[in-house]
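**Student:** predicted model follows, preceded by the sequence.
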Amino acid sequence: MEWRGRRMSNNIEDRRGGGLGGGAGGGMRIPIRAGGGGGIGLIIVALVLWLGFGINPMQLLGMADDGGSYQQTTSARGPGVSGTSDETDDFVATVLADTEDVWKKRFADAGRNYPEPTLVLFNNAVRSACGTASSATGPFYCPNDQKLYLDLAFFRQLRNQLNSPGDFAQAYVIAHEVGHHVQNLLGVLPQFNRARQSMSERDANAMSVRVELQADCYAGIFAHDDENAGYLESGDIDEALNAAGEIGDDTLQKRSQGVVVPDSFTHGTSAQRAKWFRRGYDGGDMAACDTFSGAI
């Protein structure tokens, strides 16, 4: 991905190095180059695999999440952004700026405003308007404060433990969470959170899958528009598809617990996740991201 030397978003809130990071809606919005990385520590990998890249929406009201991946890679995919902490900070801010450009234009074309989300960087644990989470939770989006939460140590885990290398695999993680923000603005997340109160766990899980697959499709739309803007490089879409295809509930459950339990799926199978990312990328049409009608 061609990201160096381009616009970086100012919608970054850096809470690294300060406990739980300044309260439910707190924290100070400061320049992205605030230093600090921070490690995940001793994370139970099986738990991360089961959760995917984030919190199960069934566990915390209003939180939507992402998925993890694991694949031994022998291709020429890039290693991702793994230089200095400042370089990774700049990459994240640039990807966030790209999502702002993509969705601001699409909302404007539909006659709507796009309130930009804030991305919160944290170490170890963080307090959001949706509750407190640790780094083991992975990246997540909280609709109650319209913020994305990310411990950058996750990118190292993505690359080294989950074997999904490449800078666009990392961009996919951010774009998926921004996809949940789009869902929140369009009313999808509020509707889901209301509906699940009267659902069985099995039905709520099935609905969660459709929510997650739509966020994957929106991540594909981001990739479509970024490619049209001339920012993608050869292999970028393969990196994203590799990640999307390897974070399916079936694949993660096989690796973490040895068995697959379809009724517990919350994100979709590997085939479904790759399919819906590809659908968004190929057509660039939000109408094609309707995961709530018909088979998925």
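**Tutor:** Right, received. Where do you want to start?
**Student:** CA only for contacts and neighbour counts going forward, please
**Tutor:** OK.
**Student:** which helix of the chain spans the most residues?
**Tutor:** Secondary structure of the chain per DSSP state H: the longest helix is helix 201-228.
**Student:** show me which positions of the next helix or strand after that helix end up buried.
**Tutor:** For helix 201-228, the following helix or strand on the C-terminal side (DSSP states H and E) is helix 236-246. Using 16 or more other C-alpha atoms under 10 Å as the test for burial, helix 236-246 gives 236-237, 239-246.
**Student:** ok, these vs Pro115, which is closest?
**Tutor:** Ala240 (25.8 Å; C-alpha to C-alpha).
**Student:** next one: the closest one from Phe168, what distance?
**Tutor:** For Ala240, the distance to Phe168 equals 6 Å [C-alpha to C-alpha, to the nearest Å].
**Student:** try Arg210
**Tutor:** 23 Å.
**Student:** same deal with Ala215?
**Tutor:** Counting by C-alpha to C-alpha - Ala215 and Phe168 are separated by 16 Å.
**Student:** one more: Gly230?
**Tutor:** In terms of C-alpha to C-alpha, Gly230 sits 14 Å off from Phe168.
**Student:** swap in Val92?
**Tutor:** Taken as C-alpha to C-alpha, the span from Val92 to Phe168 is 11 Å.
**Student:** of the two, who's got more company?
**Tutor:** Phe168 (30 against 26; other C-alpha atoms under 10 Å).
**Student:** please compare the first structure with the one that follows:
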Amino acid sequence: MKWEDLRKSRNIKDQRGQSSGRQSSANRGSSMQGSNMGSSLLWMLLGSGGGKGKWLLIAVVAFMLIGGGGSGLFDLGFNTDNSTTTNQTTNTNFEYETSNADVSDEEYDFLAAVLGSTEDYWTEEFARYDLDYRYPTLVVYTGSVQTNGCGFGTTQVGPFYCPADETLYIDLQFYRDLTTQYDAPGDFAMAYVVAHEVGHHVQNLVGTMDQYNAAIRQLSEKEKNALNVRLELQADYYAGAWASFVEGEGILESGDIEEAMQAAHAVGDDTLQEQAYGRTVPDSFTHGTSEQRQAWFMRGFENGTLSGGDTFNEAID
């Protein structure tokens, strides 16, 4: 991925080794016009609406699957005793102190470049529907982090998005873990991870997240898992749509899409459960199989638009 000359986002904060304090205001894009995409996007089952009092933390990777059950804020994974566990995020008002240090390491700059590229794509794509795209913030941390609305996260959770503060959280250790633990090397593998989490931000902006949270209150654990899979596969689709944009910008290099596909395979529920436990329990899947994740990423890459990823009304296999 030829990322060095990309515009680097200013909506990224270095929280590595920082203590608690007051959060400085984030740079934001202009506000969206309304809480949904309007009649032009009625293809979405999960449109706007619903309250924002309760939030579900969405993670791209299933670190929570390793070692059984959930870790920290939530439980979305394999449960060895077949019982169900419900963990809700805590709604805190913790604020953190930003770093004044001049951070220039390559990994940090890479994340800023990828985030900037997603800003460019989604601003352009939202404009096609006469909407304004509001930029998310990306917080880079080490070890653990307190969010502003989704509780406490740790490295073991993996990269995640918090809808309450519209922020992506990434420990850069995961960048290296993609190679050493997940056999998914390459910069575009990590770019896929960022783009997937930005995909959850898109779902938040268009109202999908609200409707999802409202829907799961009426569902059994098995049904919640099945709906969550559709939510995650849509984020994979959005990541693929962004990849189509950067291809058009001449940013991709030979092998980049293969790197993203390998990452999508590595974080499939069936792959992770088989590696961790030697067996799979499909009813516990929350993110989709490796094949599903790859397929929906490629569908986004081939389509390249917001409106082609209706995972809620179409067959996902």
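**Tutor:** That came in fine, so what should we check first? Note that the structure is predicted; figures quoted are calculated from it, not measured.
**Student:** now the TM-score, please.
**Tutor:** Remark: TM-score between the superposed chains equals 0.81 [TM-score structural alignment, normalised by the length of the first structure]; 259 aligned residues with a C-alpha RMSD of 2.5 Å.
**Student:** out of the buried residues of helix 236-246 of the first structure, who's nearest Arg29 of the first structure?
**Tutor:** Ala240 (29.5 Å).
**Student:** and that closest one, what's its match in the second structure?
**Tutor:** For Ala240 of the first structure, the aligned position in the second structure is Ala260, judged by TM-score structural alignment.
**Student:** also Phe107 of the first structure?
**Tutor:** Phe107 of the first structure maps onto Phe126 in the second structure, by TM-score structural alignment.
**Student:** what span of the second structure is stretch 173-187 of the first structure aligned with?
**Tutor:** Going by TM-score structural alignment: stretch 173-187 of the first structure matches residues 193-207.
**Student:** likewise stretch 144-151 of the first structure?
**Tutor:** With TM-score structural alignment as the criterion, stretch 144-151 of the first structure aligns to 164-171.
**Student:** what does the matching stretch rub up against?
**Tutor:** With contacts defined as C-alpha atoms under 8 Å, 6 or more residues apart in numbering, stretch 164-171 of the second structure is touched by 52, 55, 136-143, 147-150, 155, 158-162, 197-198, 201.
**Student:** drop anything exposed from the residues you listed.
**Tutor:** 55, 136-142, 147-150, 155, 158-162, 197-198, 201.
**Student:** before we move on, which element is Val193 of the second structure in?
**Tutor:** helix 187-206.
**Student:** so how far does that helix sit from its counterpart in the first structure?
**Tutor:** Mean deviation of helix 187-206 of the second structure relative to the first structure after superposition (mean C-alpha distance after the TM-score superposition for the first structure): 0.3 Å.
**Student:** for that helix, name the packing helices and strands.
**Tutor:** Applying 3 or more C-alpha pairs under 8 Å, 6 or more residues apart in numbering; DSSP states H and E, one finds that helix 187-206 of the second structure contacts helix 106-127, strand 160-162, helix 173-180, helix 208-216, helix 221-248, helix 256-266.
**Student:** out of those, which gets nearest to Gln23 of the second structure?
**Tutor:** With C-alpha to C-alpha as the yardstick, what comes closest out of those is strand 160-162 (15.7 Å).
**Student:** and that closest one, what does it pack onto?
**Tutor:** strand 58-59, strand 167-171, helix 187-206.
**Student:** skipping adjacent residues, who's closest to Ala266 of the second structure in space?
**Tutor:** Closest residue to Ala266 of the second structure apart from its sequence neighbours, by C-alpha to C-alpha, 6 or more residues apart in numbering: Tyr182 at 5.8 Å.
**Student:** how many other residues sit next to that neighbour?
**Tutor:** Neighbours around Tyr182 of the second structure, by other C-alpha under 10 Å: 16.
**Student:** isn't it right up against Ala264?
**Tutor:** No: when contacts are counted by C-alpha atoms under 8 Å, Tyr182 of the second structure is not listed as touching Ala264 (10.2 Å).
**Student:** residue contacts, the spatially closest residue to Gly17 of the second structure that is not a sequence neighbour?
**Tutor:** Once flanking residues are discounted, Gly17 of the second structure sits nearest to Thr142: 6.5 Å by C-alpha to C-alpha, 6+ apart. With contact set as C-alpha under 8 Å, 6+ apart, Thr142 of the second structure has these partners: 15-17, 155, 171-173.
**Student:** cutoff 10 Å now
**Tutor:** 14-18, 154-155, 170-173 (C-alpha atoms under 10 Å, 6 or more residues apart in numbering).
**Student:** SS state for the aligned partner of it in the first structure?
**Tutor:** Using TM-score structural alignment, the equivalent of Thr142 of the second structure in the first structure is Asn123. Secondary structure assignment for Asn123 of the first structure (DSSP: H, G, I helix; E, B strand; the rest coil): coil.
**Student:** returning to what we had before: next up, the contacts around the match of Ala240 of the first structure.
**Tutor:** 184-193, 239-240, 243, 266, 294, 297-298.
**Student:** coming back round to it: and the buried residues of helix 236-246 of the first structure, which is closest to Val45 of the first structure?
**Tutor:** Glu246 (15.0 Å).
**Student:** tell me how far the closest one lies from Ala195 of the first structure.
**Tutor:** 29 Å.
**Student:** isn't Ala191 of the second structure right up against Pro159?
**Tutor:** No: Ala191 of the second structure sits out of contact with Pro159 when judged by C-alpha atoms under 10 Å, with a separation of 11.9 Å.
**Student:** list residues touching both of these two?
**Tutor:** The contact lists of Ala191 of the second structure and Pro159 share Tyr175, where a contact means C-alpha under 10 Å, 6+ apart.
**Student:** any idea how far Arg16 of the second structure is from Val194 of the second structure?
**Tutor:** With C-alpha to C-alpha as the criterion, Arg16 of the second structure and Val194 of the second structure are 18 Å apart.
**Student:** so the two - more neighbours on which side?
**Tutor:** Ranked by neighbour count (other C-alpha under 10 Å), Arg16 of the second structure and Val194 place Val194 first, with 24 against 17.
**Student:** what's the distance between the more buried one and Asn225 of the second structure?
**Tutor:** For Val194 of the second structure relative to Asn225 of the second structure (C-alpha to C-alpha), the value is 23 Å.
**Student:** just checking, Ile159 of the second structure touches Tyr192?
**Tutor:** Careful, residue 159 of the second structure is Pro; it's not Ile. No: here Pro159 of the second structure does not reach Tyr192: they are 11.5 Å apart, not a contact under C-alpha under 10 Å.
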